[in-house]
Structure formats: C-alpha cells, structure tokens
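*Asks:* got a predicted structure here, sequence first:
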Amino acid sequence: MRLPSAWLTVPPAGGWRVLLLAALGALVLDLPVRLHGASAAWSWTVLGSLACAAIEAAVALRVLPPCRRSAMLACLAAVGVGTWLDFSRIAPEALLSFCTTSAAADWLGLPLEHLRWFPFTALLMLAVVVQERVDGRFALPALGWVMVEFAAMLLVMALGMVAFKGLALSLGLPWVANGMVGAMLLSMLAFSLLHAGIQLAFAAWPLTAGQAGVRR
C-alpha cells in the first residue's frame, strides 16, 4: 500500500501519460467543431483537458484501476468520432440551437432528443457500454443489462448537458459548440466512473461474487 505522501507524486511515466491524455481531451473537444467551422471556447477545452488529466493521474497513483484509462479512451473515441459524424449531418451551431431550445422538458424526453440529434454518438456510446460489459467483473443477462445501462448513460448525458449549460450561463461562460461536446464528454466520463463503482459493489455482494466465481 502506498503512503499518503506518495499519493501527491505522479510517477514520471505516469506524468507523460497525464500530459498526453490532457492533450487528447483538448483535441476531442476542439477538433470536431473546428473541422465543421463552428466556434469553440478555450474554457471548455481546458475543462475537458483537466478532467482527462485527473482520471489519468488517479490511475497513475493507483486510486483508480488501469481499466479506467481504457474506459476513458473509449469515451474520448466515442465522443470525438461520434460528434464529428453527427456534425456532418447537421451543423454544430444548428444542433446547439436545437438542444438549447429543446421542447423535451421532461427527464424521459431528454434521452430521446439525444438519440434524435446525435445518432452516431449514441451508437458509439452503445459500443462503449458493450465494451464495459465485456470487460466487467461479473455476468448478468447480457442484452437486458446492456439496454438498461445504455438508457442510463443516455439519461446521464442528457441531464449533464442541461446541468453544464445552466452552470455555464450562471458563471458567464460561453455556451458554444465545443461546450456541447464538453458536456457530453464530462457526462460520459462521470457515468463510466459511476458504472465502475456499481460493478465493484455488485461484485462485493456474496451471492454475486459466488456466481461470478462459478462462471469462471
């Protein structure tokens, strides 16, 4: 077990990965919108970059397991590629306007709006959920739980976008296209960490752990 004082020092190799993941987070937030000629604000780029750096630092310090790095990379790929494809269908500024003035005021309508305006991102999010299920520590009815987790991810991302938009407006930050991408990424990373915590909690239950041991 590492001493508390060691928690404040990232190993040299981990430091390079922290910088690399920070740069990758910034790239994912800026590149899809800039390739389609939309505006981007540095504040959102920094926020996404710091979030990725924090997760990688937690992995380097062994606060989080290495699989969280893989999950973060999957989230970055899903958001980066997915939003780029979705922006190829509809301009980022138009999508930003639709999301800002969405008629879906209830919590159930928000995920449906996300499916409507971001189908490619949603499809890649489903791939992330499937990957998490494949890498999971315990087995449950696959199809049913994949759909439950996918719906939960959609809900977290949709609510996260509303929350980040409200926070940005209250703090005077610009609500621009890369802010929308940043809200997606941060919400997806939050869901991934929550999902990992739930997996560990289930694995710790005697009945579930025993069933997992039998399956192995």
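*Replies:* All right, it came through fine. Numbering: from 1, shown residues only.

*Asks:* going forward, measure contacts between C-alpha atoms and count neighbours the same way
*Replies:* Fine.

*Asks:* now the spatially most central residue of the chain: which helix or strand?
*Replies:* Centroid check for the chain by CA atoms, centre = their mean gives residue 188 as the closest residue, at 2.1 Å. Using DSSP states H and E, residue 188 falls within helix 177-204.

*Asks:* mind giving me the packing neighbours of that helix?
*Replies:* helix 12-35, helix 42-60, helix 67-89, helix 92-100, helix 142-171, helix 206-215 (3 or more CA pairs under 8 Å, 6 or more residues apart in numbering; DSSP states H and E).

*Asks:* okay, one more to line up with it:
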Amino acid sequence: MLSKLVTREQAVEYVQNGSRLMHGGFGTIGSPALLIDTILQKGVHSLTLIGIDTGYPQVGIGKLISHRRVRHLITTHIGSNPEAGQQMMDGELEVTFYSQGILAEKIRAGGVGIPGIIVDANMGGERTGGGEPVIVAGRPCLIEPAITAEVGIVYAKQADTYGNLIYDKTARNLNPLVAMASDITIAEVEEIVPVGELDPEKIVTPGIFVDWIVTRSGGSL
C-alpha cells in the first residue's frame, strides 16, 4: 500500500504565498509545531490563517503572526497573542471573528460538502463575520458560508502509513474537522506504524482525508 510519509520540507511545498492555511490545536495542545516551524522557515507570506486561536507570540501558530506572515486571520479569539492584537489595531492584520462553535461548524460543513449553515442572528453578540440574513420559523437567522482551505495542518498521536489518525485526549480538538475541510491535509504525528496495526475502534480521522504524514522524530519505516 502507498505510504504517505514524507519529509517536512516536502510536505510544506503546498503552502505558497497567499495560501489559505487551516490548523488544528488550541494554544499548544494539538498544534503541529514542527510543521509550523517549517512553514516559517520556508518564508511564505500573505497567508489566510484559519483556526480556533492564535496561540502565543513565540510558540506554535503564533510565530507566523509575530513574523508577519499572515494577512487575514479567521479565528475565535486573539487574547493570548498581544502581537496579533497590535497588528489588528495598526491595520496590518485583517481579523474575522466567529464564536468557537460557529467557526467549528463552518469548518465541519466545508469538510462534508455543505455550502453553509444557519445560525441564530442574536447568538454570540457582535460578530464581524457577516452572513446573509434569513427568517427561519419566524426567527431572524444568518446564513454563514462553509469554510475550507487549500492546506490543512493537523497533529496526531499515532498514524499508519495510509494516514489513519489517532489523537490524544483534548489534542483532538479541531484537528479532525481541519483534516476534512482542507484540499491538502498534512499530519504531524508522534508515532507511525504499518497499516493494520492501529485499533480501528480508536481511529478518528480515516486516511482518505490525509494526503501526507510527517513524524516528529523525522524517522521512517
């Protein structure tokens, strides 16, 4: 069976200037740190970054913002990254906010091929994401378009060479949805095993959603 295992440098060839890049992780939990470092080293810029948060200024996904590689940020909050807030206030970074549940559902919709979702117009307070107004059962609602990305980077505890993924506890967070909603999905994993060795009952992301795998150790089978 085809192995999807590649080097980090080979994997990030798909991340280009101006790419829509979606990432899993919340803070540092479940964040593909080595892939982020490799993207940073590649020098790409003008990215549209999509994820739950912006991490911390010099850790994980926050590094891309601190080094001004991101043009547009689609997220739920930026409070842990003062650099993101400053760039937004200075007009250097466009930020689109959604509540966490709505963002996750927009990404899920993109992953399963649904063009959009309907949300309560009064939920979540002020939202900058927009959305087309519509009345559903007499209630004011908004049609929010689904979100997809050209490249998605995720982190998992285990994978086989086909890309079936197992996550560790809360490191699962947004990663399964990112894997589904990205044209090219790259998984950074702690451990890789031959096909057939993973417990199928524990697999969360089927390999059909994963294009390439890199290991934290840099090793291979």
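*Replies:* Great, that's in hand. Keep in mind that this is a model prediction, so the values were computed, not measured.

*Asks:* care to give me the TM-score?
*Replies:* Their TM-score after superposition, calculated using TM-score structural alignment, normalised by the length of structure 1, is reported as 0.26; 102 aligned residues with a CA RMSD of 6.2 Å.

*Asks:* rewinding a little: pull out the buried positions in the helix holding residue 188 of structure 1.
*Replies:* In terms of neighbour count (16 or more other CA atoms under 10 Å), helix 177-204 of structure 1 has its buried residues at 177-193, 195-196, 199, 203.

*Asks:* in TSV, list the helices and strands packed on helix 177-204 of structure 1 along with mean neighbour count and distance to residue 111 of structure 1.
*Replies:* Below are these laid out as TSV (neighbours: other CA atoms under 10 Å; distance: least, CA to CA, whole Å):
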stretch	mean neighbour count	distance to residue 111 of structure 1
helix 12-35	19	21
helix 42-60	21	22
helix 67-89	20	16
helix 92-100	17	11
helix 142-171	17	5
helix 206-215	13	30
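
*Asks:* of those helices, which approaches residue 114 of structure 1 most closely?
*Replies:* Between residue 114 of structure 1 and these, the tightest spacing by CA to CA is seen for helix 142-171, at 6.7 Å.

*Asks:* now that closest one against helix 92-100, angle please.
*Replies:* Calculated by axes from the mean of the first three to the mean of the last three CA atoms, to 10 degrees, helix 142-171 of structure 1 forms an angle of 100 degrees with helix 92-100.

*Asks:* thinking residue 120 of structure 1 is in contact with residue 82, fair?
*Replies:* Yes: using CA atoms under 8 Å, residue 120 of structure 1 is in contact with residue 82, at 5.0 Å.

*Asks:* need the longest helix for structure 2.
*Replies:* helix 100-112 (DSSP state H).

*Asks:* show me the contacts for the nearest residue to residue 183 of structure 1 once chain neighbours are set aside.
*Replies:* Sequence neighbours aside, residue 161 is the residue nearest to residue 183 of structure 1 in space, at 5.1 Å (criterion: CA to CA, 6 or more residues apart in numbering). Residues in contact with residue 161 of structure 1, defined by CA atoms under 8 Å, 6 or more residues apart in numbering, are 180, 183-184, 187.

*Asks:* could those residues go into TSV alongside distance to residue 16 of structure 1?
*Replies:* Formatted as TSV, the contacts of residue 161 of structure 1 follow (distance: CA to CA, whole Å):
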residue	distance to residue 16 of structure 1
180	28
183	26
184	26
187	25
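
*Asks:* closest one to residue 68 of structure 1 out of those, please.
*Replies:* residue 187 (14.9 Å).

*Asks:* surely that closest one meets residue 160?
*Replies:* Yes: Residue 187 of structure 1 is within contact range of residue 160, at 5.4 Å (criterion: CA under 8 Å).

*Asks:* gap between residue 158 of structure 2 and residue 176 of structure 2?
*Replies:* 13 Å (CA to CA, to the nearest Å).

*Asks:* ok so, going back, kindly calculate the angle that the helix holding residue 188 of structure 1 makes with helix 92-100.
*Replies:* Using the same axes, to 10 degrees: helix 177-204 of structure 1 against helix 92-100 is 60 degrees.

*Asks:* centre of the chain to helix 177-204 of structure 1, how far?
*Replies:* Remark: helix 177-204 of structure 1 is offset 5 Å from the chain centroid, using CA atoms, centre = their mean, to the nearest Å.

*Asks:* returning to what we had before: state the distance from the residue nearest to the centre of structure 1 to residue 44 of structure 1.
*Replies:* From residue 188 of structure 1 to residue 44 of structure 1 the distance is 15 Å (CA to CA).

*Asks:* what segments of structure 2 are helices?
*Replies:* Using DSSP H, helices in structure 2 cover 8-11, 33-42, 62-66, 82-89, 100-112, 175-181.

*Asks:* quick check: buried residues in the fifth one?
*Replies:* By neighbour count, and taking 16+ other CA under 10 Å as the criterion, the buried residues in helix 100-112 of structure 2 are 100, 102-111.

*Asks:* what's that helix packed up against?
*Replies:* strand 116-120, helix 175-181.

*Asks:* let's have the ones you listed in TSV, adding distance to residue 87 of structure 2.
*Replies:* Shown next, in TSV, are those (distance: least, CA to CA, whole Å):
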stretch	distance to residue 87 of structure 2
strand 116-120	29
helix 175-181	25
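
*Asks:* mean neighbour count and distance to residue 62 of structure 2 added to those, as a markdown table?
*Replies:* Formatted as a markdown table, these follow (neighbours: other CA under 10 Å; distance: least, CA to CA, whole Å):
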| stretch | mean neighbour count | distance to residue 62 of structure 2 |
| --- | --- | --- |
| strand 116-120 | 18 | 28 |
| helix 175-181 | 27 | 17 |
